[in-house]
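Undergrad: Dropping the sequence and predicted coords here.
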Amino acid sequence: MSKNSSTSDPKRPSNIVPYHLPRKDVDEVDLDFFGVVSLLFSTVGLIIK
């Protein structure tokens, strides 16, 4: 069996970048909200029709 050594480890702790969630602007959230509301109204309109 081979020994674990720091020279054979391909990962470099100094190059690890922590993951951050992408920041959403307020405009994007509003567009998603209006899209969902329009889908709901169109579905209700088709059911009533």
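TA: Okay, I see it.
Undergrad: make it CA atoms for all contacts and neighbour counts henceforth
TA: Fine.
Undergrad: for Val37, helix, strand, or coil?
TA: At Val37 the chain is in helix, as set by DSSP: H, G, I helix; E, B strand; the rest coil.
Undergrad: Leu31 versus that one, what's the distance?
TA: 10 Å (Cα to Cα, to the nearest Å).
Undergrad: if I look at Gly48, how far off is Asp27?
TA: Quick fix: residue 48 reads Ile, not Gly. Using Cα to Cα, Ile48 is found at 32 Å from Asp27.
Undergrad: what do you get for Ser38?
TA: Taking Cα to Cα, one finds Ser38 at 17 Å from Asp27.
Undergrad: and the comparison structure, right after this:
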Amino acid sequence: MSDQSHRESRGEASVCPKCGVGALVQKKVRLGAMVGCHIWPRCDYVQMRSN
């Protein structure tokens, strides 16, 4: 298990790869799920996840 997936399984947030400051949060959206930086709109990192 990778360190990132291990942190996620324990509920710990990953650091945003774009800004290096914000934590990544998962949100349910109309098209499925996405992971984005919590300091949006200052950082606009978004990754769509498939269901």
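TA: Sure thing, it's come through. Computed from a predicted model, the values in this text were never measured in an experiment.
Undergrad: care to give me the TM-score?
TA: Scored by TM-score structural alignment, normalised by the length of structure 1, the superposition of the two chains gives a TM-score of 0.19; 20 aligned residues with a Cα RMSD of 3.8 Å.
Undergrad: Return the distance of Ser38 of structure 1 relative to Val44 of structure 1.
TA: For Ser38 of structure 1 relative to Val44 of structure 1 (Cα to Cα), the value is 10 Å.
Undergrad: How about Val26 of structure 1?
TA: Per Cα to Cα, Val26 of structure 1 is found 27 Å from Val44 of structure 1.
Undergrad: Neighbour count: those two, which is higher?
TA: Val44 (11 against 8; other Cα atoms under 10 Å).
Undergrad: Give me the secondary structure label for that one.
TA: Of the three states, Val44 of structure 1 takes helix according to three-state DSSP.
Undergrad: contacting residues for it?
TA: Val44 of structure 1 makes contact with no residue, according to Cα atoms under 8 Å, 6 or more residues apart in numbering.
Undergrad: My reading is that His6 of structure 2 is in a helix; is that accurate?
TA: Yes: according to three-state DSSP, His6 of structure 2 belongs to a helix.
Undergrad: Give the full set of residues in contact with it.
TA: Per Cα under 8 Å, 6+ apart, neighbours of His6 of structure 2: none.
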